[in-house]
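**Q** need coordinates for the following:
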Amino acid sequence: RVRHNFIHHTGGVGMGSMGVYMDDCFSGTEISGNIFYQVQRAAFLGGGRDHQVVNNIFVDCNHAVEIDGRGLDKSPVWHNQSDRTLRDRLHAMPQALYRERYPAIKDLDRYYGPPDGPAITGDAFMGVPPEHNVVERNVCVGKWLNIYWNAKADLQRIDHNWTGNDPGFMGWIGEESRPADFRLEPGSPAFAVGFENLPVERMGLQADTLRAGLPSEER
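**A** Model prediction:
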């Protein structure tokens, strides 16, 4: 779970950087309740499945959410990853235990074959698509969604998101005379899609016994 973070002002040359990067078919992560402000590829789902991207705020990102299907690519670097690495690691786990605790694993039988065989290998193995990713109840100002490289929108659940110019932030980011305040006004249209306000006051560095001090706000 990646929750209640304020990730902002990241860039980088070339491909840039990612805010939260679910790399190389990593699956099953909840990304919720975060603020992404001016982030290159804020929530990046790199070929994985069963992620939940819910109740986040994205402002001026490029894009807010990206989903690719690298697990279907036939190039050796990607095909070997899904055909060998992921298959080997899946089979190395105690099957009965893991299939009971993580029932979504059973859905992979369609691509690899059931534990007791026959296995789907060779030319019959077509890769593993990104499926069942949930993108719901998010707020986005700016570039919203990019689904590409073999991924398909109809294999995801993307619903009840608010996208537009201003959802009613208490301190609008575009006004230099006012500090950025990502809390939403009570009448925000984002609440109509089920968005819930975030604990902004608890995000960022917090004073505790393990931290000698906090940076000055004047720096």
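**Q** from here on, just use CA atoms for contacts and neighbour counts.
**A** Fine.
**Q** how far away is residue 98 from residue 159?
**A** 30 Å (C-alpha to C-alpha, to the nearest Å).
**Q** gap between the residue nearest to the spatial centre of the chain and residue 51?
**A** The centroid of the chain falls nearest to residue 43 when counting by C-alpha atoms, centre = their mean (3.9 Å). Residue 43 sits 11 Å away from residue 51, going by C-alpha to C-alpha.
**Q** which neighbours do these two share?
**A** residue 31 (C-alpha atoms under 8 Å, 6 or more residues apart in numbering).
**Q** tell me where the protein has helices.
**A** Along the chain, the segments classed as helices by DSSP state H run 76-80, 86-91, 95-101, 109-112.
**Q** please identify the most buried of those helices.
**A** Ranked by mean neighbour count, those are led by helix 109-112 with a mean of 16 (mean count of other C-alpha atoms under 10 Å).
**Q** how far is that one from where the chain is centred?
**A** 24 Å (C-alpha atoms, centre = their mean, to the nearest Å).
**Q** which strands or helices does it pack on?
**A** Helices and strands in packing contact with helix 109-112 are not found; criterion 3 or more C-alpha pairs under 8 Å, 6 or more residues apart in numbering; DSSP states H and E.
**Q** also this sequence, please, to line up against the first:
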Amino acid sequence: MEETDAPGEYCIDREEGILYFFDPGTLSTLEVSLLEEPIMEMLGASDITVKGIVFENARGSAAALYGTGNCIFSGCIFRNLGSFAISIEDATGFSQQPQQAFSSNNGIVDCMIYETGRGGIVLSGGDRNTLTPARNYVHNCTIHDFNRIAKTYSAGIKISGVGNQILHNEIFNAPHVAILLSGNDHLIEYNEIHHVCMETDDAGAIYYGRNPSERGHLVQYNFIHHLPERYRTTAIYHDDAACGMKVHGNVFYKAGAFPVLIGGGSDNPYTNNIFIDCPVGIKVDNRLQAFDWAKPMIAPGGIIEQRLNEIKFDRPPYCTNYPELAKYWEEDPSFPKRNRVDRNLFVNVGQTVLKVDDGVNADKQFLDFTTNNLITREDPGFIDKNRMNFKLTETSAVFEKIRGFEAVPFEKMGTYAIGNK
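**A** As a prediction, this is how the structure comes out:
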């Protein structure tokens, strides 16, 4: 206790159950919560709307939904929490199972989340065995400063399950990831992500990996910017054999050491994206083939085989929904394939593609980098680059120089106002 000698510091006498706090003299009120359970919990509920409520001052989370349907949290504020803000999950492991075990069509809309201890939102639901989508969603929310206690892998949004959606959100101010991804067939669209991965190395704003069966994702029309270059940070991180994500129409501006890192995986096409002011555009490697630390992942009995067998990857619905997955072991999984880079714009990017291997495969390509990409040092016709308005003018030469390039709807990215708010 004698070391508590500066305003704002505190210490805990756990034996006596006393907290000593050095008041900085600026507090008009002081609230101490002993609540460890969620403030609100729903099990098997349906058709409920929670609107305009402030959830705050709990040691745990604010709300937990299990096996719910059509339940909406709208216009709420979640702040000053010890754990994450809200979770939507399936009702598994309960002694009394609700009539609806899977959560579906639930939403978190127009909410603000900040000053939490262990992340923002846990968004799950759906059946991975049958690939049945849940269609739970996070829409038009602002999420920031969500890692007061847990600095890594406690994302702004942790998304899993099947067929869930992250739309029109802003996520910022975090030491590690913004979106932590697992599962299948998710949609991540029209979000703005910035100033994340600020304190960690080898990290991605959107991150997933080590399970080639987790595919079918679409990441499109997002604006990811201002990630630190000093660490090995990336906007989208396909880590350790991650496969099957379509990335289309995004804008990457000052997005880390390299906006894209494909770590040995396949079937990750990049189309119609814009890369601006980045040291490297796309980094790709054949780690499962070249690096001793990665080779055990695809060895017999390794983590990749275990995870593929968990969902019977070579049988319906996986072999029908993802035909390339059924041939995973036949096609040499150590070599990246079908990572097509086409119809992209690179503006003032130091090195468009950085390929990393052991030298043995130096003559082989891990990316299908077509001739239909434009690399330039000049402003290609942005409306106002200095004000970060990266919408292209209708007269931009990009539309002539890149065959089939579509106008990126930059003005729709991020949150939008509701009435006067």
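**Q** quick one on the thing from earlier: the helices of structure 1: which one's closest to residue 148 of structure 1?
**A** Among these, the nearest to residue 148 of structure 1 by C-alpha to C-alpha is helix 76-80 (15.3 Å).
**Q** residues contacting the closest one, please?
**A** Identification of contacts with helix 76-80 of structure 1 by C-alpha under 8 Å, 6+ apart yields 70, 71, 72, 73, 127.
**Q** which one of those sits closest to residue 204 of structure 1?
**A** Looking across those and measuring by C-alpha to C-alpha, the closest to residue 204 of structure 1 is residue 70, at 33.1 Å.
**Q** distance of the closest one from residue 8 of structure 1?
**A** From residue 70 of structure 1 to residue 8 of structure 1 the distance is 27 Å (C-alpha to C-alpha).
**Q** before we move on, what about residue 134 of structure 1?
**A** 23 Å.
**Q** please say which position in structure 2 residue 11 of structure 1 maps to.
**A** Residue 11 of structure 1 maps onto residue 228 of structure 2 when the alignment is built from TM-score structural alignment.
**Q** any idea how far that match is from residue 157 of structure 2?
**A** Taking C-alpha to C-alpha, one finds residue 228 of structure 2 at 20 Å from residue 157 of structure 2.
**Q** structure 2: which residue goes with the residue nearest to the centre of structure 1?
**A** Using TM-score structural alignment, the partner of residue 43 of structure 1 in structure 2 is residue 260.
**Q** grab the nearest non-local neighbour of its match.
**A** Spatial nearest neighbour of residue 260 of structure 2, chain neighbours left out: residue 282 (4.7 Å); criterion: C-alpha to C-alpha, 6 or more residues apart in numbering.
**Q** identify the residue of structure 1 aligned to that neighbour.
**A** By TM-score structural alignment, residue 282 of structure 2 lines up with residue 65.
**Q** and for residue 78 of structure 2?
**A** Checking with TM-score structural alignment, residue 78 of structure 2 has no match.
**Q** residue 78 of structure 2: what secondary structure?
**A** At residue 78 of structure 2 the chain is in strand, as set by DSSP: H, G, I helix; E, B strand; the rest coil.
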